[in-house]
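Trainee: Sharing a model that was predicted from the sequence below.
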Amino acid sequence: MSTAPPVTAGRSVTSSASESSPGERWPFATVSVGVVALVFALVCVLTTGRYGYFGDELYFLAAGHHPAFGYADQPPGVPLLARAMQSLFPDSLVALRAPSLLAAVGYLVLTALSARELGANRVTQVCAAGVAALAPHLIASAHLLVTYSFDQTLWACVVWLLLRAARREHRGQPANGPLLAAGLVTAVAVQFKLLIPVLWLVAVPMAMLFGPRRLVLRPGLWLGGLLAVLSAAPGLWWQARNDWPQLAMARVVDGETTGGVRAFLNASSHQLGPVGTVLVLIGLCGLLVTPALRPHRFLGVTVVVITVLFVVVSGRSYYTAGLYAVLLGAGAVVAQLWWTALGKYRRQWPRWAAAAVAMACCLFTGLPPAVGTLPLTPAPRVNPHNVVARASLAWPSITEQVARVYRALPRDGTETAVITRDYWSAGALHHFGPRYGIPEVHSTSRGFWYLSRPDDAVRRVVYLGGERERLRELFGRVRAVDSVETDPALPTYYDGMRIWVLEDPKLPWSRLWPRMHHMSLW
């Protein structure tokens, strides 16, 4: 099967794919890629509500009830989405996670579109999307309403638009349209995570070094950049007013992340799966050295520089997930070029046989880790190291036990507050607490601390977590009244955690609350 693009005016029938201009593209495989996306979406919908709310999702629901231009640990995008979905579809996990699923489906489509920009035919586009659908990280992100579910797709969209811009510049056409669109997407991205400026700060210099140099002179680039800066301004104002908690959060991430090149690459490999890892490596090498992909070489160098940067600052491995789409597309195109180069040998193979062998190999190696990522394991058999699953179990039970202590307190007119040391449980008590009689909850942890604090009239606290010695420094009376007990078959992080009753705060809450704040989870 020839993979050369259709014949166009003024072009020889014998031209190979490797000789084609980057300006020539195959039609998009709309139906086939749509089928891949539909199957992916259906599988995710059928499995997304297996366990329960993840701790971060509960925090986002609480943050959404305190609208702001920014939060200590993220911009306002996800909290506002969480509030909107909860308002439209109360207590529906499937609905809450629907935006993340749509973002993951968009990522699949952008992978195929990126492959098309690089010269992929219809079959190659579908293969690129299929490999992306098997990536464990993408499957996991489709099952959770979290910041990176959107950030990675928005990065992939910006990179795809840069591919389009580079192709237009290679043809001698101004790329103002794609560049302006990339700025608009960036303006949306900074409402979900503040990482995408890193992409621009690296990609623009790389375009100046490796071309197309005219890209950085286009008005569309700078107008799009201005729109992105204006979009980020309210969040930056909030950060400045609150002493830049995002910087403190970066130090926490550094402390929570296992550093080093090996750990970063190993985690990235697990996120991509075996097939995705191989195709990404092929794609990276292709962007860097393949002549047919030379107009896009600056993006290959950008990937290398960003990866090194995140390794150096101990960033989390999924920070680079937005770059996988273009690498998967490039890897598929390189494989297509190899297939074309082996023309005289592949004629001995029927087209369907070669496709069947390739598909069988991909499914045999890529399907097990993909299926293993789905939340199919019965809750009692969840791996203790599965953080997402363990932090999605027994929230109503934990809430009920804290509420039982709260309700048992004497009704003597003493103002009482409910506080937790970690923001996961605070989110759970915020969400489930009203049905058990808890009116409001506060937390000393991370971004939840900024949402609210106890009134100065509060003289008694029901407190979840913490250590007696530390609490005695802050309160006159400290009593342990209960411990969290959940189903032994459903292990959580809260089993055995103390529930305290604290009385007589030693300082006014305006001074006590800052002393209790910490940016860690626990």
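Mentor: Yep, that arrived.
Trainee: When you work out contacts or count neighbours from here on, use the C-alpha atoms and nothing else.
Mentor: OK.
Trainee: Residue 119: what secondary structure?
Mentor: Going by DSSP: H, G, I helix; E, B strand; the rest coil, the secondary structure assigned to residue 119 is coil.
Trainee: can you tell me how far it sits from residue 426?
Mentor: Residue 119 sits 50 Å away from residue 426 when distances are taken as C-alpha to C-alpha, to the nearest Å.
Trainee: can you check residue 440 too?
Mentor: For residue 440, the distance to residue 426 - C-alpha to C-alpha - is 10 Å.
Trainee: Neighbour count: the two, which is higher?
Mentor: Counting neighbours by other C-alpha atoms under 10 Å for residue 440 and for residue 426 shows that residue 426 has the greater number, 28 against 16.
Trainee: got a list of what the more buried one touches?
Mentor: Contact analysis of residue 426 by C-alpha atoms under 8 Å, 6 or more residues apart in numbering lists 59, 419-420, 441-443, 448.
Trainee: If you count neighbours, what's buried in the helix or strand that contains it?
Mentor: Element membership of residue 426, judged by DSSP states H and E, is helix 423-436. For helix 423-436, the neighbour count (16 or more other C-alpha atoms under 10 Å) marks 423-433, 436 as buried.
Trainee: can you give me the helices in the stretch 351-500 of the chain?
Mentor: In the stretch 351-500 of the chain, the helices defined using DSSP state H, counting those that start in this stretch lie at 351-373, 387-390, 395-408, 423-436, 468-474.
Trainee: then this one, side by side with the first:
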Amino acid sequence: MSALYAPARRFYGGWLLAFFFLKLLGQYLLIHPTYQLHRDEYLHLDQANHLAWGYISLPPLTSWVAWLVQALGNGEFWVHFFPALFGALTLALVWALVHELWGGLYAKLLAATAVLLSALLRLNLLFQPNSFDILAWTAAYYCLIRYLNTRRAGWMLALGIVLGLGMLNKYNVLFWAAGMLPALLLSEHRNRVFGHRATYLALGLALLIFLPNLLWQIQHSFPVVWHMNELQKTQLVHVERAGFLKEQLLFFLNSLFVLVAAFVGLWRYAPLKPYRFVGWSVLFTLALFTYLRAKGYYAVGLYPVLLAIGAVYLEHVLRAGPWRYVRPVLVAVIAALFIPMLLIAFPNRPPQAIQQKGERYRAMGLLRWEDGRDHALPQDFADMLGWREMATKAEQAYQLLPDSLRQHTLVLCDNYGQTGALNYYALHRLPPAVSVNADYVYWFPDLHQIKAIILVSNDALSAEDARHFARVQQTGTVAEPLAREYGARIYLLTGPDAAILQQLKQEIMDGQQLK
């Protein structure tokens, strides 16, 4: 490729803006009002109250976005806005990738439609690191392709920034690098990449950006290792390799032909030949994920670049003769095949309606939770129910306490979802809730002055634990039957003895040492 290489002239920015805002708006229309925030979202939002260079569950970038959400009022509109924005930016990058590969308007429209009407709509619903992760993967491909096309070192440095920020968001971006490294070594670009100092400057820049989190990991004895081991034992052990591969087909099922066209085009269409390393990197990363029994959505960041490549090839194949009449048909096929996905893959219907269509969901594997068993609702949907009720009942328990005890009350929960939900819905009306689960193990108040505990627990309080309190009162339970937290109990415990407080201190110390 010549250093004077220039992509197709027209960018069609007006069309892109239309898709961009359609993507933003669409995210708000896909959640039925019955649903609340997801359990993971509450933890990420709470991290804004404890800004640090790292957390047990993930690196710090999501907490920075959570801080911005909080500064904007902490309403659900802004909680949903940022993942939607990252999704819209991913679509814009796919448009730019098509442009960089000499694709015209049709290729851009086809690729944008495939991105818009896909599993990305589902991932971009939730305030989690996944939306920025996919954006980072797509941006990494774009920067690398731009560098190879233009030979400008600035694009390699931009790649370093993208990878550094990607690591500050989610360590998953390491798998992008793990697949790309052998792909580039086997490609015609190896000397241009590994023989140029810009590559090593970019690597140093990525490490510099990531360094604060790395130092945090060292200071806290690498909690990411503990977290991955725990994830392997409790969740990934239930992931079947065949199931992982099946999920890859489902993510972009309605545009699968575009993904197939990408691989065909990389090997048959001469203008795409310089980008064969992209295909190899995808295959290497998929093989690694399959071997490690990764969750299916870990690999979603691989596909936006393939949609861009496939759209460029299909535009070429359908450029003349009667084949040109197939062009609008393919766009219509993507839209038509997305309708069944729209009906079952999104929380856009009330839980009772989903329960009535349970067999359809079960056949698609959507009712299988991390425990390997089928339930009444998809796990993510069940994780969006019951939280307000729980927070209200915890507040009611707190109101039963005399004023003399309220300032000496600890709000203790079993898991991070319960804890974060209480801190979101009962902010300033309850003392900050804590848990020995996840990041909350570092955020406990001083226990010396504790005279009462509001306990939110999935299990009944044992007689052994109850004897450590002067008074035990169960004040409520979560009554929403389809919530994952259904049956969680709210206890008001007063007069804790020294032994139970010492036991809790030991659990906190053990948790911090392990993590």
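Mentor: Sure, I can see it. This structure is a prediction, so every number in the text was calculated from the model and none was measured.
Trainee: Just the closest of the contacts of residue 426 of structure 1 to residue 486 of structure 1, please.
Mentor: Lowest distance from residue 486 of structure 1 to those (C-alpha to C-alpha) belongs to residue 420, with 17.4 Å.
Trainee: The closest one corresponds to which position in structure 2?
Mentor: In structure 2, the residue matched to residue 420 of structure 1 (TM-score structural alignment) is residue 413.
Trainee: Wait, its match touches residue 433, no?
Mentor: Yes: using C-alpha atoms under 8 Å, residue 413 of structure 2 is in contact with residue 433, at 7.0 Å.
Trainee: Just send the buried residues of helix 423-436 of structure 1 back as a markdown table, with distance to residue 407 of structure 1 too.
Mentor: Below are those laid out as a markdown table (distance: C-alpha to C-alpha, whole Å):
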| residue | distance to residue 407 of structure 1 |
| --- | --- |
| 423 | 22 |
| 424 | 22 |
| 425 | 18 |
| 426 | 17 |
| 427 | 19 |
| 428 | 17 |
| 429 | 14 |
| 430 | 16 |
| 431 | 17 |
| 432 | 15 |
| 433 | 12 |
| 436 | 9 |
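Trainee: Show me which pair in these is furthest apart.
Mentor: Greatest spatial distance among these (C-alpha to C-alpha): 423 and 436, at 18.9 Å.
Trainee: Tell me the secondary structure at the counterpart of residue 271 of structure 2 in structure 1.
Mentor: By TM-score structural alignment, residue 271 of structure 2 lines up with residue 292 in structure 1. When classified by three-state DSSP, residue 292 of structure 1 comes out as helix.
Trainee: quick one: residue 292 of structure 1 from residue 300 of structure 1, how far?
Mentor: The gap separating residue 292 of structure 1 from residue 300 of structure 1 is 13 Å, by C-alpha to C-alpha.
Trainee: Please apply the same query to residue 127 of structure 1.
Mentor: 21 Å.
Trainee: try residue 168 of structure 1
Mentor: Plainly put, residue 168 of structure 1 is 18 Å away from residue 300 of structure 1 if you go by C-alpha to C-alpha.
Trainee: neighbour-wise, which of these two wins?
Mentor: A count of neighbours by other C-alpha under 10 Å puts residue 300 above the other of residue 168 of structure 1 and residue 300, at 24 against 19.
Trainee: which residue packs closest to that one, ignoring adjacent ones?
Mentor: Nearest residue to residue 300 of structure 1, sequence neighbours excluded (C-alpha to C-alpha, 6 or more residues apart in numbering): residue 287, at 5.1 Å.
Trainee: What does residue 234 of structure 1 correspond to in structure 2?
Mentor: Aligned partner of residue 234 of structure 1 by TM-score structural alignment: residue 212.
Trainee: so its match touches residue 59, yeah?
Mentor: No: under the contact definition of C-alpha under 8 Å, residue 212 of structure 2 does not touch residue 59, with a separation of 9.9 Å.
Trainee: okay, and the common contacts of those two?
Mentor: residue 53.
Trainee: So which of the two has more stuff around it?
Mentor: Set residue 212 of structure 2 next to residue 59 and count neighbours by other C-alpha under 10 Å: residue 59 wins out with 26 against 17.
Trainee: What residues does the residue lying closest to the match of residue 420 of structure 1 once chain neighbours are set aside make contact with?
Mentor: Leaving out its chain neighbours, the residue that sits closest to residue 413 of structure 2 by C-alpha to C-alpha, 6+ apart is residue 456, at 4.7 Å. With contact taken as C-alpha under 8 Å, 6+ apart, residue 456 of structure 2 is in contact with 394, 411-414, 418, 488-491.
Trainee: Compute the number of surrounding residues for the counterpart of residue 379 of structure 2 in structure 1.
Mentor: The equivalent of residue 379 of structure 2 in structure 1 is residue 387 (alignment by TM-score structural alignment). For residue 387 of structure 1, the neighbour count with other C-alpha under 10 Å is 14.
Trainee: No more questions from me, cheers.
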